[in-house]
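[1] sequence unknown, structure follows:
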């Protein structure tokens, strides 16, 4: 009779009921490393191999026998990609996978606000969690080396300190949702032209000082759970299985304990993938996959070829256990994390977050005679000109193309905000890319216009002549050879004859505002003829509302440029020194797509403002530049000590006062200048910043503290960071070229 009294969850030994024990790997109370070890001990060789490569376009297998779930990845970093079919790039046709598009990461970097970066990460992480994604393929932190890089809009600018500071809160916000951030593209993905075959050569000093700091911060400060390898080669080896990058630096020097994910199609060799630090292989174009064979994924480099080498005794299983251990650790942090929140998708809160990010990132580049903000009490007619006023920008750009719940265009945002206060008239002005389908996502727009360039211009001029304000909204778009993955821009100049339109508009209306929508710098030969210029970025779902709120003055602009706007390409080191986009001789002799092209970074550590400072070049707009609708006065900066020792810190203090008539935000920037060094150093380098909000007449004291790290350079010969005793200077200002005060100090 006692056996009839058995309860669920009990087992019996000699008639005595005993609680069934939860396997260690399933016990969330146990340390993750114990769970990883236990799960590994229960897996077969075949199960382990299966976990190291994809089973579909965006997923890899778990271990169904043990209840270990699959890993699902999704493209970011600006919104959650719509679902595609299991084994094809075609859209799956879901009706519940529309997302909120957040501003592109150039805009996020332009906020210079770590709190806003955390809001971004938290919000996009909630959308990824709701969609049951385990890995968000973003953010990107590759350095802006040339304004022609088609993928710059996905990154955080030219400065390693700014990128490092802004990426950390984004990662933390994402991973609070039990979703792994996957920081990309590691490393040296600084151009899209021949991205699969460009072999990058550069000094260790440039590597460590310029191109790695944001990745290092992502690992050591952000605690990112995954890293994505890049397509290019470094020292002759592809980055997705490059021992120097993945083993020596990422794991041995930085202590990374997460998963290294290949970019889709970034793997090229089985043995290198085994021994050089890759964990999870996605998207390889092996024989079979391109032909649609059912067993295509078994042909991946870390699939049957790996299994065959083990069975033949040619390689051991030590590396396999390390890879699977890393993947299991990721699974326990994400899909098997029982404490993670539920997330949310397409919520009003996420729309509001996107608008906030956009408003803080918009940069007022020029505002002659305080033309902006638009005075709606005086404006009766406002003429809006330009294709980018109506073109959807959430669609296109490559893997970051999104299917959005909604997108408010700049024209619609202005009409909604202005309402009945003024008449808004629209003229196309130019025709750029009228298509509306990218990466399988259809915008639903048909922007075809067969009118000639002259006809379009005539219509725009007619509208402009009688308007109180003219707002030209142009720039780039996310089509090939503009701001788009897998292609670089053809030139620095604006496409589609926009310069002609802007020049002619300036002749007929002195109240001309140019809004440049782009993720890259553009040439502005008309800069002296246009009183107001705004850098508008790709602003996502709330593009129109964010832009309108700044143009009419609901919000004072507070963005600062995260990269330098050069006057011409020759003002950029990568172009002046002649090797972008690769060795000219090799480019000329290249006969097929697989030819490797070598590119040497002759600009070395002198990227962006560092190059402009060194060569004494006046940029169009400098790094860190951005105006407001109010004004700020800086006091004299001071330091808490004149001499610091190697193990100490030094704090700089400056007062900032809002001397205008409205509230605004200012970014106080701290640059450090080494007055005498054994090795050449930049004139100055960003080492601190703080964004402060001030009411009219309000004054705040801003403090910025640095330590020895901020004074250090990387010594190639010693393979070490060196803080050399001597004289330094702290430069405090509102941009890299607008320095308000200097404080000398010494390191002993």
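    Sure thing, it's come through. Here the structure is a predicted model, which means the values were calculated and not measured.
[2] rest of the way, CA atoms for contacts and neighbours
    Will do.
[3] Need the residue closest to the centroid of this structure.
    Residue closest to the average C-alpha location in the chain (C-alpha atoms, centre = their mean): residue 155, at 3.1 Å.
[4] need the contact list for that residue.
    Counting by C-alpha atoms under 8 Å, 6 or more residues apart in numbering, residue 155 makes contact with 105-106, 139-144.
[5] go with 6 Å
    105-106, 140-142 (C-alpha atoms under 6 Å, 6 or more residues apart in numbering).
[6] Could you report the neighbour count for residue 275?
    Neighbour count of residue 275, defined by other C-alpha atoms under 10 Å: 16.
[7] ok so, going back, can you pick the most crowded of the contacts of residue 155?
    Comparing the contacts of residue 155 by number of neighbours (other C-alpha under 10 Å), residue 141 comes first, having 33 neighbours.
[8] ok, so what distance separates that residue from residue 157?
    Residue 141 sits 8 Å away from residue 157, going by C-alpha to C-alpha, to the nearest Å.
[9] cool, and residue 163?
    7 Å.
[10] Comparison target, given below:
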């Protein structure tokens, strides 16, 4: 009987939980119109702006609840006080910290993206959050951007394919994903005011696609506007971006929420599509009336404009309509599940994503994997071996229930080894908005590290960046491309006494590597969250074969990056304006089109085994605009261990009337193969995806002619090609 009970309960949950079908019903729209008729103007406006740092008002007399939001996108942020940014000091708000989104993108695995979204959505639901402020899909334009670690890389196709399942996973829990930052928030320096100028082609081909996919394929329920300006208007109330593109062209039926403090004008906020204004006041009602919630742009100032006849009340009705729709999908959805938090399942998902996202960049003489039964002496050197990485970084900071450090992970896995540890360098404490130098003596830290390096059979140097200000952190950008905190000097001294040294690079960004020829191996491990140390040890020990691929290009030097090759006006701007002079040639598009050899190319990642791609073919030779191209190939694991490989398909337009990149990613698929196993796979590409944005007609254009498909395992490691014609 117990088994029958649980089966019937599960069946009932499945029956009542198709949220999307329910949320799009006509009955919901009718209810919304009935509610709007009963609301006073004051009640409507109260719903359009914050009532605390992370909530907006409902209407108590009608039983309409508040909306509660939480920062993401890597976990549910600790509770914040009502009117300040201080932690509320709760004892039950520790979360599972999932890997940063750069790591998720590096998995090239949409199935893992869905698992990620579902798990973080369950945690948000358990904490009674209605809106999770994430994921982020701003394009990686410069390796100095302090917030790149929160995003999904440099390629719009990859970001589009990875963001959609994340949204689906989150929203299955009755929690709204809030995709951010719409749009062109591609640097933190001067983010609150810089005006971005770029071509329509670059806007539509590079910077909008992931947001469009989030809306039209992900059916996302909310979007967060960006801080910066675009063509002279702030992005949170921008007539072109919001009214025309987002709400008209893409038919977005959800809610546009500001980034905190990103509203600047009452009339524009009212007329140009902003729905909920957050964070305009920094002190709420605690110390003065100046920043009181009723004085937000969409509060009393808008009320006066409506009462004076300057703006129609119907403008507010549209905002309330969208907010109520969001509420019916979240806070007023009685059938949403209860959620869960800090379960073993969530830790396992975090670990699996971390494992698949780690990228093996170099492995001279098969330095990795290290036999977990080894009795050798291993020196673990570097502050990042023990530094907590879930703290800091800005709004993505997390209070996690545990964070396994790299050192702990190595100690637990290599139990027979003699493990030594030295800090080597110190970055100082993490404080948002400013740098506090370390009080530790750099010379003595270095000396101690060199001493233990000389005593070891091998050195694992765990360095890179961290979440401090001017590193991988919201609020400003990096100040240097090379490793900070005199790490290059430390590495140089270590290598003098022990050449058997490998680097475990913890970062969300590319770094300069003038020392690359001197280290035996390099693993790019990102910020991996709660299970960081376990996942790193899984890869280094060979328990898991690395399969991550770089979601962005590592340039040899900063000037090789497109944004930095055009001077100050291109990056960071002149303080007022900025021009994206590289246009559509971002990342590998720039390197490959201009034939600039990168340090590591987009899509690159090594394995402990080898793969071969053969027998590539397409289903036919000539296609029309409504066709779908089917490309098949055989992939074989030719090595001695099981592993995963990502087949990547790039398109080259051989006869275009306009400048196009030498190649663009149009399809990918991750395959798991046992040693010696072969599989034949198919990847389908709609012919329309070969279009470019024609800025003379402001529409997508597909030209007839010859195209070449390049099939490989990175943007530069191409195995075979296929030529086709489009009529």
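    Everything's here; your move. Predicted model only: the values in this text are computed from it and were never measured.
[11] about what we covered before: who's more crowded, residue 163 and residue 157 of the first structure?
    Applying other C-alpha under 10 Å to residue 163 of the first structure and residue 157 shows that residue 157 carries more neighbours, namely 29 against 25.
[12] Let me know the distance separating the counterpart of the more buried one in the second structure from residue 87 of the second structure.
    Taking TM-score structural alignment, the alignment pairs residue 157 of the first structure with residue 153 from the second structure. To residue 87 of the second structure, residue 153 of the second structure is 31 Å away according to C-alpha to C-alpha.
[13] do the same with residue 325 of the second structure
    Going from residue 325 of the second structure to residue 87 of the second structure by C-alpha to C-alpha gives 31 Å.
[14] quick one: which of those two has more around it?
    More crowded of residue 325 of the second structure and residue 87, by other C-alpha under 10 Å: residue 325, with 22 against 12.
[15] which SSE is the more buried one in?
    Assignment of secondary structure by DSSP states H and E places residue 325 of the second structure within helix 313-329.
[16] Go through that helix and flag the buried ones.
    For helix 313-329 of the second structure, a neighbour-count test (16 or more other C-alpha atoms under 10 Å) marks 313, 316-317, 319-329 as buried.
[17] which position in the first structure aligns with residue 65 of the second structure?
    So residue 65 of the second structure corresponds to residue 69, using TM-score structural alignment.
[18] Can you get me a residue count around that match?
    By other C-alpha under 10 Å, 17 other residues sit near residue 69 of the first structure.
[19] need the contact list for it.
    Contacts of residue 69 of the first structure (C-alpha under 6 Å, 6+ apart): residue 62.
[20] how about a cut-off of 8 Å?
    Counted by C-alpha under 8 Å, 6+ apart, residue 69 of the first structure has contacts 61-63, 331, 335-336.
[21] Drop the exposed ones from these and show what's left.
    61-63, 331, 335-336.
[22] what residue of the first structure takes the place of residue 725 of the second structure?
    Under TM-score structural alignment, residue 725 of the second structure pairs with residue 746 in the first structure.
[23] got it, and residue 530 of the second structure?
    Checking TM-score structural alignment: residue 530 of the second structure goes with residue 541.
[24] what do you get for residue 544 of the second structure?
    Here residue 544 of the second structure is matched to residue 555 in the first structure, going by TM-score structural alignment.
[25] returning to that earlier point: so which of the buried ones among the contacts of residue 69 of the first structure is the closest to residue 680 of the first structure?
    Distance to residue 680 of the first structure, by C-alpha to C-alpha, is smallest for residue 331 among these, at 45.8 Å.
[26] What separation do you get for that closest one and residue 636 of the first structure?
    For residue 331 of the first structure, the distance to residue 636 of the first structure - C-alpha to C-alpha - is 52 Å.
[27] which residues touch residue 590 of the second structure?
    Applying C-alpha under 8 Å, 6+ apart to residue 590 of the second structure gives the contacts 561-562, 582, 596, 661.
[28] all strands of the stretch 501-650 of the second structure, in order?
    For the stretch 501-650 of the second structure, the strands defined by DSSP state E, counting those that start in this stretch occupy 501-506, 521-524, 577-579, 611-618, 622-623, 628-637, 643-653.
[29] How about the stretch 401-550 of the first structure?
    For the stretch 401-550 of the first structure, applying DSSP E, counting those that start in this stretch gives strands covering 423-427, 437-438, 441-442, 469-475, 512-517, 532-535.
[30] how about JSON lines for those, with distance to residue 379 of the first structure added?
    Listed next are the strands of the stretch 401-550 of the first structure as JSON lines, based on distance: least, C-alpha to C-alpha, whole Å:
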{"stretch": "strand 423-427", "distance to residue 379 of the first structure": "8"}
{"stretch": "strand 437-438", "distance to residue 379 of the first structure": "37"}
{"stretch": "strand 441-442", "distance to residue 379 of the first structure": "37"}
{"stretch": "strand 469-475", "distance to residue 379 of the first structure": "7"}
{"stretch": "strand 512-517", "distance to residue 379 of the first structure": "13"}
{"stretch": "strand 532-535", "distance to residue 379 of the first structure": "16"}
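[31] hmm, back to that, now do the closest residue to the match of residue 544 of the second structure other than its chain neighbours against residue 368 of the first structure, distance only.
    Using C-alpha to C-alpha, 6 or more residues apart in numbering and skipping residues adjacent in sequence, the residue nearest residue 555 of the first structure is residue 549, 5.7 Å away. Using C-alpha to C-alpha, we find residue 549 of the first structure at a distance of 20 Å from residue 368 of the first structure.
[32] Over to residue 498 of the first structure?
    From residue 498 of the first structure over to residue 368 of the first structure (counting by C-alpha to C-alpha), the distance is 21 Å.
[33] Which stretches in the stretch 201-350 of the first structure count as strands?
    For the stretch 201-350 of the first structure, the strands defined by DSSP E, counting those that start in this stretch cover 226-229, 233-234, 237-238, 259-261.
[34] Put the buried members of the contacts of residue 590 of the second structure into a ChimeraX selection.
    Buried residues among those (16+ other C-alpha under 10 Å), as a ChimeraX selection:
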select :561,562,582,661
